[in-house]
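Participant: pasting the structure only:
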């Protein structure tokens, strides 16, 4: 066996020194790393904890986070959720109350008529056919400085606040109107169903007079056409309205005072085209025969405009409109446009109100404009003083429309359709030398339509109409039309 080689003493000393140095460096490095981790570790743990918490939140659907605080789905707004506040005066009450009786339903509706002083009543009729009568609070302490108006405007502007103070339960909306306002209740409900009654909403319409809107405000809901105010907004208004009114003694009416307070609360007007102030004079025919694609909610100034049907007083004319309204309120006065190609006629249907036949082919773009059968609120103003487009009434003897007014409306249970009948309104017409069929040979028009209560749950669109063949040759004097939802790819065109 060989002996192990001997390590030199100098080499051994060097190796020992190197080991000591390496150990010393490792000790220092370990201490530094430990010292650093003491500060980094809490941050890393926090980030990891937050990341884990965030991921756990994402992995849990929102509707599972806390099922105890889920709110049950509220039922849709219905007529019982609305409280009406009707502005009236004792002087006009004996006549104006007849307008309210036409649309008021004592067994379904809630509300009050607010008068300036007590009136005589017929206990056997008025208490069962009308809202409860109340006397407005004293407003003599409020300043009023408008030289053209009346101090009663302050009284009327406070109807919402006074209605709120009655403390009625389960109220979602307060709706204001005048004693000469006619409401289509079903359509009012349909409009209000679109909005969250738990939020601040101020809903109504503008005037038909551009000059009125300039003088008062385009941001104002006109009271006669109807104003809807959500419950939370009424609550906020009630707290500050009396102070607000004192800041505007120079304003004219009640609705501009109301709008001034809305501006201070910061709530803009939500406009709905079906609220009609009707700041016009004369005949409403042009406006109703080409009603905008929106549900008819209200008619105002019934004492100012002519009866909506000829040869009738105003009350009986509205009673006639109620017949189709009760069958299909959603479709009331909605316009449809179609053509009788064989006879070169343009036909415009205002369902439940009137039908017009025009010689020749007129575009839908023209027919959807209201004919100027009415005058501006400022009688000296011309047709440029409307905030919407209109078309002139035709003066050419061959372009005058043949107008058929509603005479009857029934519901056919076997076909699930309404059948409305329209009769020619006989007026003297000049002879026309156009070589085409004469509409005067048509004495009646029957319109068949399936009621569509969900019409306004969809995007707005006019219904389509189609000319049908009469059932027999004996009906040569009768035109038959079908009105309904447009078929796929159906448009109003003739070539």
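Facilitator: Now that the structure is in, tell me what you want to look at. What you are looking at is a predicted structure, and each value in this text was computed from that prediction instead of being measured.
Participant: going forward, measure contacts between C-alpha atoms and count neighbours the same way
Facilitator: Noted.
Participant: and the next helix or strand past the longest strand belonging to the chain?
Facilitator: When the chain is parsed with DSSP state E, its longest strand is strand 402-412. The first helix or strand that comes after strand 402-412 along the chain, using DSSP states H and E, is strand 417-424.
Participant: picking up where we left off before, starting at the chain centroid, how far to the longest strand of the chain?
Facilitator: Counting by CA atoms, centre = their mean, to the nearest Å, strand 402-412 is centred 27 Å from the centre of its parent chain.
Participant: before we move on, what about stretch 283-296?
Facilitator: Offset of stretch 283-296 from its chain centre (CA atoms, centre = their mean): 15 Å.
Participant: next: stretch 242-253.
Facilitator: Taking mean C-alpha positions (CA atoms, centre = their mean), stretch 242-253 and its chain are 28 Å apart.
Participant: tell me the buried residues in it?
Facilitator: For stretch 242-253, burial by neighbour count (16 or more other CA atoms under 10 Å) applies to 242, 244, 245, 248, 249, 251, 252, 253.
Participant: show me those that map onto helices.
Facilitator: Among the buried residues of stretch 242-253, the ones falling in helices (DSSP state H) are 242, 244, 245.
Participant: distance to residue 155 added to the residues you listed, as TSV?
Facilitator: Below are those laid out as TSV (distance: CA to CA, whole Å):
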residue	distance to residue 155
242	11
244	14
245	10
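Participant: what about versus this one:
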């Protein structure tokens, strides 16, 4: 009996001790949890007190060096909500001293003094003429590139031009979002360039441009490469990253040809693909680019290159004069420039194609919109062959049948009618058409076409769609009147 009592007491003592230990452990964990809770609340409450990172100092130097050290970072003063505008873009233009005298005239056409910013990078000094300073970007001489390995000594030119973005970054300009590369024979439509770049976040890595019009060129170089003549855009942070590694990168590609393929090789090492915007036009073709422009894709016209290679875009004038004719409609409505509309005159059995600000075509017969939106082959391949398989896009043949040749009316003038709030552009025929024996109405009777078009500042904020065109009645003999604008409900080209 005494033994049983002793055992019960031992069990009671054991249970009491275990309960005491359990309470101690529970209290300990409760204390730790409460302490951690207060610590966490304190951390969250005071996390904003951590000192911010110091910004990079603003550079005041304009010295161009071959150093591979990181460039000074400009302080961005633009408001986060501010849309990209022309002041946020810096152009880096590759130029040749040998051709500068004639090619600078192209730059004067699109350059906007006191608005556009950029540098023309030359291989050596050129003679300045009176007035050039106010009509052109700042001129600079590229750094010496003789230290870079190249398979062909002539390829030092490609190395020099490929480093233009890096050399421009080192100038430390303020409030830069995009660096845009182009050649001295490139014509930019700056308002459309801005509109395209507004789609992208300039704080991210972006490499934006387009391919060549030559399939073989794209195969030889790369479909992942932006052609520098047509122009390409590099966002500010990507340009900084490129500058930091480019000189070492270039040493790994001594056998490459040109500058744009060297840029693409470095982009590949940075892991940044090409974002394609087909409004940048390299124009790797020969002959007339009329077919390409008259059936421009539904996208803003951003640039045109190889102006010394292709024929003038308007007949009976030189290349600079031809581009000057575009300035009027470009200033009135750059978003609508070259945009195609297709409509049909059923009574006379005609197909009409309007390339606003450029040309209007009348075709005998009814042609499907699917065919009309393909560029007519008025141009030859870059290898100078009439080979339609050499283009990386669909084309249609330019018929040799005299009756199937279009009647082309080129832009004569364009104005803005403030009362009606629309543009008025006139197009006239400056080249004769061969005789045709078809027994149908002859477009020869038309001598002038007038096109009315409403301005649409939100054209590229909506899903892409070709504008529609309609015929307006007219009693004026020898004329045709067309209205171009946003398609109405259930309206289409038929």
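Facilitator: Arrived safely, thanks for sending. Keep in mind it's a predicted model, so treat the numbers as computed, not measured.
Participant: returning to what we had before: contacts for the longest strand of structure 1 next, please.
Facilitator: With CA atoms under 8 Å, 6 or more residues apart in numbering as the test, strand 402-412 of structure 1 has contacts from 309, 323-324, 327, 352-358, 417-425, 439-440, 444-445.
Participant: which bit of structure 2 covers that strand?
Facilitator: In the comparison with structure 2, strand 402-412 of structure 1 aligns to the range 407-417 (TM-score structural alignment).
Participant: list the buried ones in that stretch?
Facilitator: Those would be 407, 408, 409, 410, 411, 412, 413, 414, 416, for stretch 407-417 of structure 2 by 16+ other CA under 10 Å.
Participant: hmm, back to that, average offset between the longest strand of structure 1 and structure 2?
Facilitator: With mean CA distance after the TM-score superposition for structure 1, strand 402-412 of structure 1 departs from structure 2 by a mean of 0.5 Å once superposed.
Participant: in what helix or strand does residue 134 of structure 2 lie?
Facilitator: helix 132-135.
Participant: on average, how far is that helix from the matching bit in structure 1?
Facilitator: Mean for helix 132-135 of structure 2 is 0.7 Å (mean CA distance after the TM-score superposition for structure 1).
Participant: I'd like the next helix or strand past that helix.
Facilitator: Next element after helix 132-135 of structure 2 (DSSP H and E): strand 138-141.
Participant: just the buried subset of the contacts of strand 402-412 of structure 1, please.
Facilitator: When the contacts of strand 402-412 of structure 1 are checked for burial by 16+ other CA under 10 Å, the buried set is 309, 323-324, 327, 352-358, 417-424, 439, 444-445.
Participant: what's in contact with stretch 473-483 of structure 2?
Facilitator: Contacts of stretch 473-483 of structure 2 (CA under 8 Å, 6+ apart): 445-453, 469-472.
Participant: which residues in the stretch 351-494 of structure 2 form helices?
Facilitator: Here the stretch 351-494 of structure 2 has its helices, by DSSP state H, counting those that start in this stretch, at 369-372.
Participant: pull out the buried positions in stretch 469-485 of structure 1.
Facilitator: Going by neighbour count (16+ other CA under 10 Å), the buried part of stretch 469-485 of structure 1 is 478, 479, 480, 481, 483, 484.
Participant: for residue 436 of structure 1, see how far away residue 494 of structure 1 is.
Facilitator: 17 Å (CA to CA, to the nearest Å).
Participant: where is the longest helix in structure 1?
Facilitator: Of all the segments of type helix in structure 1, defined by DSSP H, the longest one is helix 9-59.
Participant: so where is whichever helix or strand comes after that one in structure 2?
Facilitator: Counting by DSSP H and E, the element after helix 9-59 of structure 1 in chain order, helix or strand, is strand 82-87. Strand 82-87 of structure 1 corresponds to residues 89-94 in structure 2, going by TM-score structural alignment.
Participant: just stretch 354-367 of structure 1 next, same as before
Facilitator: Counting by TM-score structural alignment, stretch 354-367 of structure 1 corresponds to 359-372 in structure 2.
Participant: just the residues contacting that stretch, thanks.
Facilitator: With CA under 8 Å, 6+ apart, stretch 359-372 of structure 2 has contacts from 294-295, 342, 344, 349-354, 396, 403-411, 427, 442-443, 449, 493-494.
Participant: 7 Å instead, please
Facilitator: 294, 342, 349-354, 403-411, 427, 493 (CA atoms under 7 Å, 6 or more residues apart in numbering).
Participant: what range in structure 2 does stretch 450-464 of structure 1 sit on?
Facilitator: So stretch 450-464 of structure 1 is aligned with residues 454-468, judged by TM-score structural alignment.
Participant: and that stretch, how far apart are its ends?
Facilitator: Terminal-residue distance, stretch 454-468 of structure 2 (CA to CA): 12 Å.
Participant: now name the helix or strand holding residue 155 of structure 1.
Facilitator: Following DSSP H and E, one finds residue 155 of structure 1 within helix 152-157.
Participant: residue 166 of structure 2 now?
Facilitator: helix 164-169.
Participant: where does that helix end up in structure 1?
Facilitator: With TM-score structural alignment as the criterion, helix 164-169 of structure 2 aligns to 159-164.
Participant: superposed on structure 2, what's the mean shift for the matching stretch?
Facilitator: Mean deviation for stretch 159-164 of structure 1: 0.5 Å (mean CA distance after the TM-score superposition for structure 1).
Participant: buried stuff in that stretch?
Facilitator: Of the residues in stretch 159-164 of structure 1, those buried (16+ other CA under 10 Å) are 159, 160, 161, 162, 163, 164.
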